[in-house]
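This is the structure alone, sequence omitted:
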């Protein structure tokens, strides 16, 4: 089921979402200050490419530096990505067919709100 879900996800816009996250991460990696944020966007891009069959887990030993970077992530306005995924999740959940896609957007929202200290696990 996850293979079919990933194929449908990619066809219905998941690939464009992956490209936006990936190239945004590459642009941030071009600056010295943006490298940690760029790596997190690339991590979100990998989850955005194939979200079905994966879950987002919080790491217990993430440390205080990840907390500082998560605060900077929110201060610099990257929380808007999570808000977009929340809106898209509600729009997908309106139809019964879109509920699995809504769950995928909720996973992406979880990772895009606090990306430091989270991992996508299979």
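Right, received. Where do you want to start? Given the structure is predicted, the values throughout are model-derived calculations rather than measurements.

C-alpha only now, for contacts and for neighbours.
Will do.

got the buried residues for stretch 85-102?
Neighbour-count burial for stretch 85-102 flags 85, 86, 88, 89, 90, 92, 93, 99, 100, 101, 102 (criterion: 16 or more other CA atoms under 10 Å).

one more structure, for comparison:
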């Protein structure tokens, strides 16, 4: 079932959302100081391509640096990517088949807003239970 949902996701919206994350990553990698944002954006692009069967967990060891970075990320790119997920989620929820995909899009909003200090893991990972 995960594979079917992932293929539907990829065709309907995953590719476009991943392109948005890749563009944000490229922009962030232009300047040396924003490379960590670019790396986080590329990780999220991978997650946006194939989200079912994976989840996001917060790293308990993330410190003040990730908090400061997340505030900067929200201002620079996070709000726009979150709005993209919100619009995509509403559009997908119009049809019954699209409801699970819309819910997945809504679940990506927190990671698109605050990516630093988070890790994307398989749902089979023992850490995903927390």
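In hand now; what should we look at? Remember, predicted model here, so these are calculated numbers, not experimental data.

what about the residue nearest to residue 3 of structure 1 when sequence neighbours are not counted, distance to residue 34 of structure 1?
Nearest residue to residue 3 of structure 1 in three dimensions, chain neighbours excluded: residue 52, at 7.4 Å (CA to CA, 6 or more residues apart in numbering). As judged by CA to CA, to the nearest Å, residue 52 of structure 1 and residue 34 of structure 1 stand 29 Å apart.

Roughly how far does the residue lying farthest from the centre of structure 2 sit from residue 116 of structure 2?
Distance to the chain centre peaks in structure 2 at residue 96, reaching 23.2 Å (criterion: CA atoms, centre = their mean). Shown here: residue 96 of structure 2 relative to residue 116 of structure 2, a distance of 34 Å by CA to CA.

need the contact list for residue 78 of structure 2.
The neighbours of residue 78 of structure 2, taking CA atoms under 8 Å, 6 or more residues apart in numbering as the test, are 112, 113, 114.

can you redo those residues as JSON lines with neighbour count, distance to residue 23 of structure 2 and secondary structure?
Listed next are the contacts of residue 78 of structure 2 as JSON lines, based on neighbours: other CA atoms under 10 Å; distance: CA to CA, whole Å; DSSP: H, G, I helix; E, B strand; the rest coil:
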{"residue": "112", "neighbour count": "27", "distance to residue 23 of structure 2": "14", "secondary structure": "helix"}
{"residue": "113", "neighbour count": "20", "distance to residue 23 of structure 2": "16", "secondary structure": "helix"}
{"residue": "114", "neighbour count": "21", "distance to residue 23 of structure 2": "17", "secondary structure": "coil"}
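
now the strands for structure 1?
Per DSSP state E, structure 1 carries strands over the ranges 55-58, 118-121.

can I get those strands in CSV with distance to residue 76 of structure 1 and mean neighbour count?
Compiled in CSV, the strands of structure 1 are given as follows (distance: least, CA to CA, whole Å; neighbours: other CA atoms under 10 Å):
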stretch, distance to residue 76 of structure 1, mean neighbour count
strand 55-58, 22, 16
strand 118-121, 19, 16
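
I'd like to know which of those strands is closest to residue 48 of structure 1.
Across the strands of structure 1, residue 48 of structure 1 has its closest neighbour in strand 118-121 (10.3 Å, CA to CA).

The closest one against structure 2, how far on average?
Following superposition, strand 118-121 of structure 1 is found to deviate from structure 2 by 1.4 Å on average (mean CA distance after the TM-score superposition for structure 1).

And for that strand, what's in contact with it?
Applying CA under 8 Å, 6+ apart, the set of residues contacting strand 118-121 of structure 1 is 47, 54, 55, 56, 57, 58, 59, 111.

Verify the contact between the residue nearest to residue 3 of structure 1 and residue 103 for me.
No - Residue 52 of structure 1 is beyond contact range of residue 103, at 9.0 Å (criterion: CA atoms under 8 Å).
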